[in-house]
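In: pasted the sequence and its predicted model underneath.
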Amino acid sequence: MDPFEDPSLGIEERVDDLLPRLSAEELVGLLFHTVIECGPDGSLLEGPGRIAKSATRDVVVGKAMNHFNVHALADARTAAAWSNRLQELACEQPHSIPVTISTDPRHAAAQNAGTSWASVFFSQWPDPMGLAALDDLELIGAYNDVVRREYVAVGIRAALHPTADVATEPRWGRQRETFGQDSGRATAFTRAAVRGLQGDALGPDSVSATTKHFPGGGPQAGGEDAHFPYGRDQVYPGGRFVDHLEPFRAAIAAGTAAIMPYYGRPVGLSIDDEAIEEVGFGYNRQILTGLLREQLGYDGVILSDWELVNDNHVGDQVLPARAWGVEHLDPAERMLRLLDAGIDQFGGEECTDLLLALLAEGRVTRERLEASARRLLRVKFALGLFDDPFVDVDAAPSLVGAPDAVAMGLRTQARSVVLAAVGDALPLRAGVRAYCEGLDAAAAAGHVTVVERPEDADVALVRLRAPFEPRSDLFLEQWFRAGSLDFPPGLAHRLGRIAAHCPLVVDVSADRPAVCTPLLAVADSLTVTFGVSDAAWLDAVTGRVPPEGRLPIDLPSSMDEVRASAEDVPGDTPHALFRAGHGLRLPTR
């Protein structure tokens, strides 16, 4: 064995031995982290995928890359078999550097190719906002421990979460991934999430955490998202930058393996009386080196968010590189700017030839690349990937979606339901005749007697999604919900016609807040949910699993107050319909 292959040696000793052995191609390959797709029945793709730009062999062997964010997976056995094939392919590299497979969240029902995946063979839980509604640190740790066990079983060893952003802007479309609007709670929950994934220290049974989006992606101007040019600005009109930073301090103290800065560019921000350059956080040396490295003392991996160097081509659509504030730079200049800011790894990119050229031209040094490669290799060694990167394909189906985890996830969904207003209709009586909209008839039939008309019903059950304004049909844009929080003006009138026949129970599935004021005029009862299935919601409103949730965010009373509020200040609408912390209990019959 070479020293780097010897598990009896310390991590630093192994890294010290391996680094000088690496060719320029191997060194550069470590600094890229892009999308990969699983082929049919766990095969390796022999050509580009729907989103993946290259065949798997081309990136693993041809470009010496070994960090990949996997997209859709069919089932546990397929995922595990694919992971093993990927690790076998990596053995064809000169030093057999194992692959680190990462993923966006998979344990909730939401599907967004830019942020999360619906993978129903994993146990299913509420969104992080729903976990926050239960305000239970032990639950956050237990949930993330389940996530860790299920990821490890299929070979996923890096989580592109938790999301430590503080949800202070009601219109922002990524709030469901957060722990709500309270910085203190988000800080405690982020710490618990990192420890649930990693343990007290990274080890062979850990999943490395990537805490995002430094230094807090919540205060987006007008609530628009920085994935898109019209949402590039982050603003702090209330002067609350420090509140958004606190959860990241906790993640660093908990040992988070990686931190991801957001796309946004800070506008009008000063730190210690120093004006911060208005360029995206990934390019911002004041933020990444000055604040994160030097002031906060972080020496883990800094992984950029996706596609900061090149435009992304998906089908016939071209999505511009998210180079906010440095759009005028060419790809080589953007890459140099990212490295100078402090980035260790380029997310969503596979342009290894560009970095190799910069190295050959002397525009970037091997010493600079080795500094980042050292951080990346430390994580691989700590996770035990160099010693055994393979998983047990036969065991995976029993380890993923185990009955106890599934039952706990379903029960947690039901418990997380928030009762905003409760009338005489709740809890639902056994066998009650129910007219249903927006929920699956088969799920409802297990709890109530479903009827076709409100006229024949004892109660009406209606589940609504929080409103939004579609932006366009561009890739990704269709999944990011933005704009007004008002329901269509005719909705309350239509629901009132239903309520004329029977008591009306309305649920609002809140991936962001909604202006529910008009609903209270027609609904007997109002619930708010954060990633709760029909079956779990019915468990809650029937009292089978009593709902315990309390709002982790305010529900505003009007859009006028939302538009007048400061993006970085929690609870900044003066006459909120329901404040964070609100939540009633079912009456006893």
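Out: Sure thing, it's come through.
In: please count neighbours and contacts with C-alpha atoms only from this point.
Out: Noted.
In: packing partners of the helix or strand hosting residue 460?
Out: In this structure, residue 460 is located in strand 459-465 according to DSSP states H and E. When contacts are defined as 3 or more C-alpha pairs under 8 Å, 6 or more residues apart in numbering; DSSP states H and E, strand 459-465 sits against strand 433-437, strand 504-509.
In: included below, for side-by-side comparison, is a second structure:
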Amino acid sequence: MWTINAQERIPEVEALLRKMTLEEKIGQLNLLTPGGGVATGEVVSKNVEAKIKAGQVGGLFGVAGPDKVRVAQELAVKESRLGIPLLIGSDVIHGYKTTYPIPLGLSASWDMDLMKQAAQMAAREATADGINWNFSPMVDISRDPRWGRIAETAGEDPYLGSKTAEAMVKGYQGSDLAAAHTLLACVKHFALYGAAEAGRDYHSVDMSKIKMFNQYLPPYKAAVDAGAASVMTSFNDIDGVPATGNKWLLTDLLRKRWGFDGFVVSDYTSLNEMIAHGLGDLQAVSTLALKAGLDMDMVGEGFLTTLKKSFDEGKVTEAEITDACRRVLEAKYISGLFDDPYRYLDSKRPEKDILTKENRALARKLAAHSFVLLKNHNDMLPLGNKGKIALIGPLADSRENMLGTWAPTGDFNLAVTVLEGFKNVASEANIQYAKGSNISNDPEFAKKVNVFGPRIEVEERSPEALLKEALDLAKTSDVVVTVVGEATEMSGEAASRTDISIPDSQKKLIRALVDTGKPVVLVLMSGRPLTIPEEFELPVAILQVWHPGVEAGNAIADVVFGDYNPSGKLTATWPRNVGQIPIYHSAKNTGRPAPENEEFQKFKSNYLDSPNSPLLPFGYGLSYTTFEYSNLRLNKETIGQGESISVTVTIANTGDYDGEEVVQLYLRDVVRSITPPKRELKGFQKILLKKGERKEVTITLFPDDLKFYNSTLEFVSEPGEFEVFVGTDSDAQLSKTFTLK
């Protein structure tokens, strides 16, 4: 883990700094990409080889493979004056070559051990390909599913987001960052990126400090506390100053208040983008960023091309440049690169560590554990391995849409389609396929989505012909499974949507299939919560599978045919319509709360045309079995400051299948000095119960769980009454109260 004490610097780094010219120090602050892979921005660096030789590059990304990385590393080590090795970065967001579910899907497993295993696998594979620094985890809180990058988050909740951030950092970094199978983690996007106004990517963010500290900052702090080696700035502004040049954010909060001693990198050209924000020319914004606490400039080369001039003009000091350079060099030292620049470049490792049978098995398990059963009309699921099954839908045999957004290191050609998975798992059933519809019939929309290749294919066959083929198949089948939803790039970066319903082409298909009178199962694939009130009212079963990764088809079949009982729970609230957004479980009560039965009353906080409640609450998810909660009790009725309290509940599996349940604990601070949320997640535990089994589950509330940031941003707990709720989702009904003295 990251262990440098700011007061006890590394002697080897200090000795190197004394040898470096000012220009060489500035060179270490420059992060470039030579191109050739999937770009994560519009700019690709030029003359990279010459700049490495001149000592003008601190790190690269977009290059992978032991042989390719060795060429770059040898340029730095053998041909630059001081031979300083390069950091080699990559966006390993949800698996490297063995891709697993998008982060929003993975978080729905509520299984921190599995998440840690996922990160460890990704680290093993990425380091086998020469990568030593990962631009992950993304820990932004998002409460607006219009924002495409909600797919990369753990959802809306700061408590769950903090646990997820910690698990991923520890999974990537392990206990020794110099080990050949561990990566430097990079926490992003610091900060508040998930709160972009109107759900539009890169847009402004404006919120109070109280909201920041209580609801949006906790996952970043949890990642820093877990030892994250680096932090990436966000594109948005905070209190009117873009994050990349925000001294309050990067120095006062991150370094001084939180004690972070790693290094800070900009996001892709976010330093240069401060010009468009209105903060000055490239020299001005580069000076602003350095003084704010930015250490490394990704791709934009503002530091490289302007800092020497700013130094000559007295606008920056050599000490400021040296401090930034020191932090970059310390990361290289901790990674073991000074000891052995080629430690990650074993040409035998890719075959041994990447896309192994064991890795694919874990990806399959991760996917199955991420799925959320939203509805199971007439207990349609699981299906039997028999009879004639019509597998219909534009995503049922679409290999290119299985990995999900932000899988630049994955290869969709290796993905298992749903059709293949069904045939693998249900070998005794007669499975027939028809496409049924296009993902969208709009060629202009498809063009926007298909930037990285065909994700939406608008067939030459007419929509009517596609539908007729599907209906003919459905009418001769025993059951229909239709795989519908979003193409991969309908969510993700620069993929905001004002309409997050299922596209009309697929809506028409779903209604027509239901009208055949056959049992219909919807397998719903998306990178975000969708608005599905019409589909939810239909007599169908609905299984939400996100974008599951390379083992997508096998994992979906495992759940549909009952080899695994779904246990996922939503980590973001599903709205009835976009007019409810932002919508989340820990909202405040207001001074004029609507009636709990949601009966409309004038002059209360409600809508004329919709209930306040979401379609599906945070924490929601069904199982093939049923669970009964009873006998909620506390070990104390009154506690003092600094004391813990234990909450115990009895859970019984009352259905016909073995199954896992996520027991969730929510807390309400009844009276405090600033308005409290109606309830907040403060604990959870995932348990396995055999059919007919009963267990007692105890969740402990620790002193910090009762604390909040008050109006002066002190982290405090205040005496008074607290109400505990325990149940299967955020609408949990069992409750008890206790008093904090």
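Out: Received it, and whenever you're ready, just let me know what you need. Treat the numbers as computed from the prediction; the structure is a model and nothing was measured.
In: follow-up on the earlier one: need the helices and strands packed on strand 459-465 of the first structure in JSON lines with distance to residue 245 of the first structure and mean neighbour count, can you?
Out: Output for those, formatted as JSON lines (distance: least, C-alpha to C-alpha, whole Å; neighbours: other C-alpha atoms under 10 Å):
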{"stretch": "strand 433-437", "distance to residue 245 of the first structure": "41", "mean neighbour count": "22"}
{"stretch": "strand 504-509", "distance to residue 245 of the first structure": "28", "mean neighbour count": "24"}
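In: wait, which of those is closest to residue 324 of the first structure?
Out: strand 504-509 (32.2 Å; C-alpha to C-alpha).
In: and the closest one, which stretch of the second structure?
Out: Mapped onto the second structure using TM-score structural alignment, strand 504-509 of the first structure spans residues 520-525.
In: the matching stretch vs the first structure, average offset?
Out: Once fitted to the first structure, stretch 520-525 of the second structure is off its aligned match by 1.8 Å on average (mean C-alpha distance after the TM-score superposition for the first structure).
In: so what touches that stretch?
Out: Residues from elsewhere that reach stretch 520-525 of the second structure, judged by C-alpha atoms under 8 Å, 6 or more residues apart in numbering: 380-381, 395, 479-486, 513-514, 539-547.
In: distance from the chain centre to that stretch, please.
Out: Here stretch 520-525 of the second structure is found 23 Å from its chain centre; the criterion is C-alpha atoms, centre = their mean, to the nearest Å.
In: next: stretch 483-495 of the first structure.
Out: 29 Å.
In: quick check: buried residues in it?
Out: 483, 484, 485, 486, 487, 492, 495 (16 or more other C-alpha atoms under 10 Å).
In: and the residues you listed as TSV, adding distance to residue 82 of the first structure and secondary structure?
Out: Listed next are these as TSV, based on distance: C-alpha to C-alpha, whole Å; DSSP: H, G, I helix; E, B strand; the rest coil:
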residue	distance to residue 82 of the first structure	secondary structure
483	40	coil
484	42	coil
485	42	coil
486	45	strand
487	44	coil
492	49	helix
495	49	helix
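In: show me the contacts for the residue lying closest to residue 588 of the first structure once chain neighbours are set aside.
Out: Nearest residue to residue 588 of the first structure, sequence neighbours excluded (C-alpha to C-alpha, 6 or more residues apart in numbering): residue 427, at 7.9 Å. Residues near residue 427 of the first structure by C-alpha under 8 Å, 6+ apart: 541, 542, 543, 586, 587, 588, 589.
In: thank you kindly, that will do.
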